[in-house]
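Participant: From the sequence below, what's the structure:
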Amino acid sequence: MIYLDNSATTQPYKEVIDAFVKVSSTFFGNPSSLHGVGEKAEKLLQQARRQIAELLKVKEKELLFTSGGTEGNNMAIKGIAKQYQHRGNHLITTTIEHPSVIETMKQLEKEGFEVTYLPVDGDGRISLDDLQVAIKEETILVSVMHVNNEIGTIQPIKAIGTLLKEYPKVFFHVDAVQSVGKVPLELYEFGIDACTMSSHKFHGLKGSGILYLRQGVTLMPLLAGGNQESELRSGTENTGGIVAMAKALRMTNDYFNSSSKLSHLMNEIRIALSEIEDVIIHTPIKATAPHILNFSVKGFKSEVFVHALEENDIYISTTSACSSKHAQASSTLLAMGVKEEIALSAVRVSLSYHTTADEVEKFIHEVKHTIFQLRKVMKA
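Facilitator: Sure, this is the predicted structure:
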């Protein structure tokens, strides 16, 4: 199997699974319990929090553990919006955010909040000028994805953070689900107030995530209950998943610090695809994450192409995993000005640090062969 859908989810490291099994079977106590079994679980939980804080270069008390990116985005956006609505009711985001951001904004609009959706250019980037023009007295939150999950475009997060320093009433939330371990992100330096991460995007397990919340920022909790996680996220902590997430983050960080492999392999794919007739590459060359490439093959529906490659045990995707089962054009590509007919043909390749040169070579070969075969069928 050649798995090239790592932006949807990654294969957990063996060490991560081993850690989860050990913690879940041996240290299964509730971290909130007063007895010794619970205390052991609580100790492991705090150890994992400390390790993650060190890796992210933040304070331990600035980390909340969640179930993943969707919950983290909902917590940050709804929590800040409702906690600080006495300051204003205006929110700003972009037209190409993940559904967990777009749909959250739509819910808040129904509750009386005003939302500005910033447009993007042909490379999928917002304009700082557009952002500055959009900010007004009632603005309380700007939410921008760091790395786009479909095309890999990197937004100018540091520049946005610098701009927002001129507006101390405005909070800055970043969805960093796709960037952890692939693109540098300095939470303090970039002026980020809230940041969302998800374990299964960096070889951890599904069901665990991180919400960084800068010291001094608070949220209106979405869940009422036992007041775990600094009284902001009630619910018994997933100790095994959190310990496994800390290990996954450390291991991914080691790969990130020692390898330029992703960029090299993706460049090989880009060069090969650019030489194929009727292939249109949507991912820009500059300021792009090294693990994502989005392209279209004229004349073929994306799902047809995906299933044709699957017959050769090669796995890629159409749009984001959250939207891939809906037969419609990518809203991200449409926002970039891509014609709907071309957008309906778009597919995404996403690598991991475990992707090999041999796998890339076979993928390129099968793409060429698949296009040839599908064209034969169409002409028949």
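Participant: Please count neighbours and contacts with C-alpha atoms only from this point.
Facilitator: Will do.
Participant: I'd like the distance between residue 225 and residue 211.
Facilitator: 19 Å (CA to CA, to the nearest Å).
Participant: Quick check on these two: which one has the bigger neighbour count.
Facilitator: Remark: of residue 225 and residue 211, residue 211 carries more neighbours, 25 against 12, as counted by other CA atoms under 10 Å.
Participant: next one: whatever helix or strand that one lives in to chain centre, how far?
Facilitator: Assigned by DSSP states H and E, residue 211 belongs to strand 209-213. Relative to its parent chain, strand 209-213 has a centroid offset of 13 Å by CA atoms, centre = their mean, to the nearest Å.
Participant: What is it packed up against?
Facilitator: strand 63-66, helix 69-83, strand 194-198 (3 or more CA pairs under 8 Å, 6 or more residues apart in numbering; DSSP states H and E).
Participant: how about these in JSON lines, adding distance to residue 265 and mean neighbour count?
Facilitator: JSON lines is the format used below for the helices and strands packed on strand 209-213 (distance: least, CA to CA, whole Å; neighbours: other CA atoms under 10 Å):
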{"stretch": "strand 63-66", "distance to residue 265": "33", "mean neighbour count": "23"}
{"stretch": "helix 69-83", "distance to residue 265": "27", "mean neighbour count": "23"}
{"stretch": "strand 194-198", "distance to residue 265": "24", "mean neighbour count": "28"}
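Participant: Sequence B follows; please return its structure for comparison with A:
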Amino acid sequence: MPAPLYLDWNATAPLRATARAAMVAALDVTGNPSSIHNHGRRARRLVEDAREQVAALAGVPPAWITLTGGGTEANNHALALAAPAGRRLLLGATEHPSVAGCGGPGAGILPVRPDGLIDLEALDRLLAADPAPALVSIQAVNSETGIIQPLAAIAAIVHRHGGWLHSDAVQAAGRIGLDMQAIGLDLATLSAHKIGGPQGVGALLAAPSVPLVPLLCGGGQERRMRAGTENVAGIAGFGAAAREALAGLDGYAGIATLRDRLEAAVRQAAPQVRIIGTGSPRVANTSCLALPGMAANSQLMAFDLAGIAVSAGSACSSGTVKSSPVLEAMGYGEEVAGSAIRVSLGWDSGDRDIDRFLATYIPLTGRARPAG
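Facilitator: The predicted structure is shown next:
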């Protein structure tokens, strides 16, 4: 079997050594964080230290953070705040399934332009068309295309109409600067395993102006916003990963050199390939390649046989591969939306990884059936 090559960092980043060490050390702490004796206080200290580290990554006070069981839970918690506050929901057309799938039939959809960016004029019109205040949810960085939304401009429009702005910032953390207060976000979501922490841990960040309502009831944990004993080891790993992600933020932009080399080689060897999002701001590590004439699942099988892990669409879709709703929302037809794969790189990626990807992908492009 070929040696494995991992190019699916947007689905899950490898566990950082510092996060693993923090988790192993935390597993030796016996106390319940809610207990007042010394053992409990030691566990509580681990949780609160991690909260501070996660807060630093997002530029917020620790008190803004509710630790959760992952990004999906945090997104669901954020959207669940709309109903008790009497707010309607407006969701971006290219949201992650954990947002798009829980808005309900009454949620409004904010269109994106062909470049993948939210149509700001449409946002303004939709907010002005109804006097009821809105909770607007816009993903900071799209998980499939890497396109970065202009959150500060979006926040200014939302706040002018009395709304709240939530952002699924899972793909932004550790890749671009994320100062929640400077941007003007009212709510944001983070996930540990996207930045090299463990799976099953995340955070909902909420400004004090947003009245939180518990998603899980029956205990006093997380300021009564999430009942249940905290996952101390997972949270410790989250904090360690957040600290390292913040420290490595300046160097992350250098990954763009690898991505650009990959895309330049594809353009030269296979000009029929559509590279999505090149005209928009993108994070450094993501490339979305559409090969008309070959379905995405056929490409994934070929890469898997070659020992290379890439993906198509979001990893939170029960393992299914189908036409990308994100690309459809950008105006692409089935020929493109059903043939797109995502290559996502990370801090350990290198030139040899790009060479090996190209050695598989370029011959694959020659097997695509001609359009028409």
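Participant: Quick check: TM-score for this pair?
Facilitator: For this chain pair, the superposition-based TM-score is 0.93 by TM-score structural alignment, normalised by the length of the second structure; 364 aligned residues with a CA RMSD of 1.7 Å.
Participant: In the stretch 51-200 of the first structure, what residue spans correspond to helices?
Facilitator: 69-83, 99-110, 128-134, 157-164 (DSSP state H, counting those that start in this stretch).
Participant: Provide the aligned range in the second structure for the shortest one.
Facilitator: Helix 128-134 of the first structure lines up with residues 120-126 of the second structure when matched by TM-score structural alignment.
Participant: In the second structure, what residue corresponds to residue 302 of the first structure?
Facilitator: Counting by TM-score structural alignment, the partner of residue 302 of the first structure is residue 296.
Participant: Report the separation between the nearest residue to its match once chain neighbours are set aside and residue 313 of the second structure.
Facilitator: Closest residue to residue 296 of the second structure apart from its sequence neighbours, by CA to CA, 6 or more residues apart in numbering: residue 339 at 4.3 Å. In this view, residue 339 of the second structure and residue 313 of the second structure are 10 Å apart by CA to CA.
Participant: got it, and residue 247 of the second structure?
Facilitator: Using CA to CA, we find residue 247 of the second structure at a distance of 29 Å from residue 313 of the second structure.
Participant: Give me the more crowded residue out of the two.
Facilitator: Using other CA under 10 Å as the criterion, residue 247 of the second structure and residue 313 rank with residue 313 on top: 26 against 13.
Participant: The more buried one pairs with which position in the first structure?
Facilitator: Per TM-score structural alignment, the equivalent position to residue 313 of the second structure in the first structure is residue 319.
Participant: is it true that that match touches residue 349?
Facilitator: No - at 10.2 Å, residue 319 of the first structure does not count as touching residue 349 under the criterion of CA atoms under 8 Å.
Participant: ok, back up a step: residues in the second structure matched by the strand holding residue 211 of the first structure, start to end?
Facilitator: Going by TM-score structural alignment, strand 209-213 of the first structure sits over residues 202-206 in the second structure.
Participant: Quick check: buried residues in that stretch?
Facilitator: Buried residues in stretch 202-206 of the second structure, counted by 16 or more other CA atoms under 10 Å: 202, 203, 204, 205, 206.
Participant: which ones are touching residue 228 of the second structure?
Facilitator: 216, 218, 219, 221 (CA atoms under 8 Å, 6 or more residues apart in numbering).
Participant: Repeat that for residue 58 of the first structure.
Facilitator: Residue 58 of the first structure touches 187, 188, counting by CA under 8 Å, 6+ apart.
Participant: Over to residue 126 of the first structure?
Facilitator: Residues near residue 126 of the first structure by CA under 8 Å, 6+ apart: 94, 118, 119, 120, 155.
Participant: Quick check: closest non-adjacent residue to the fourth one.
Facilitator: Yep, that's residue 120 of the first structure we're talking about. Using CA to CA, 6+ apart and skipping the chain neighbours, the partner closest in space to residue 120 of the first structure is residue 126 (4.5 Å).
Participant: what does the third one give?
Facilitator: Setting aside the residues directly before and after it, residue 119 of the first structure is nearest to residue 95 in space (CA to CA, 6+ apart), at 5.8 Å.
Participant: Alignment lookup: the one you found to the second structure.
Facilitator: Match for residue 95 of the first structure (TM-score structural alignment): residue 93.
Participant: try residue 27 of the first structure
Facilitator: Residue 27 of the first structure maps onto residue 29 in the second structure, by TM-score structural alignment.
Participant: which secondary structure element contains that match?
Facilitator: If you go by DSSP H and E, residue 29 of the second structure is not part of any helix or strand.
Participant: What residues does the closest residue to it other than its chain neighbours make contact with?
Facilitator: In this structure, residue 29 of the second structure finds its nearest non-sequential neighbour in residue 43, 6.3 Å apart by CA to CA, 6+ apart. Counting by CA under 8 Å, 6+ apart, residue 43 of the second structure touches 26, 29, 30, 31, 32, 33, 232.
Participant: hang on, the fourth one packs against residue 46?
Facilitator: Think residue 31 of the second structure. No - here residue 31 of the second structure lies out of contact with residue 46, judged by CA under 8 Å, at a distance of 10.8 Å.
Participant: List the residues that contact the aligned residue in the first structure for residue 227 of the second structure.
Facilitator: Here residue 227 of the second structure is matched to residue 234 in the first structure, going by TM-score structural alignment. By CA under 8 Å, 6+ apart, the contact set of residue 234 of the first structure is 223, 224, 225, 226, 227, 228.
Participant: Let's see if you can find the most crowded of the residues you listed.
Facilitator: Scoring the contacts of residue 234 of the first structure on neighbours with other CA under 10 Å, the highest-scoring entry is residue 228 at 17 neighbours.
Participant: Would you mind measuring the gap between the ends of stretch 1-19 of the first structure?
Facilitator: Stretch 1-19 of the first structure: ends 25 Å apart by CA to CA.
Participant: got it, and stretch 59-74 of the first structure?
Facilitator: 22 Å.
Participant: Now do it: which range of the second structure does it align onto?
Facilitator: The aligned range for stretch 59-74 of the first structure in the second structure is 61-76, by TM-score structural alignment.
Participant: what's the distance between that stretch and the middle of its chain?
Facilitator: Worked out by CA atoms, centre = their mean, stretch 61-76 of the second structure lies 13 Å from the chain centre.
Participant: same thing with stretch 164-182 of the second structure?
Facilitator: With CA atoms, centre = their mean, you get 9 Å for stretch 164-182 of the second structure.
Participant: Please, where are all the helices along the stretch 201-350 of the first structure?
Facilitator: 228-231, 239-258, 261-274, 302-310, 331-335, 340-343.
Participant: I'd like these as CSV, with distance to residue 48 of the first structure appended.
Facilitator: Converted to CSV, the helices of the stretch 201-350 of the first structure look like this (distance: least, CA to CA, whole Å):
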stretch, distance to residue 48 of the first structure
helix 228-231, 13
helix 239-258, 5
helix 261-274, 28
helix 302-310, 38
helix 331-335, 36
helix 340-343, 42
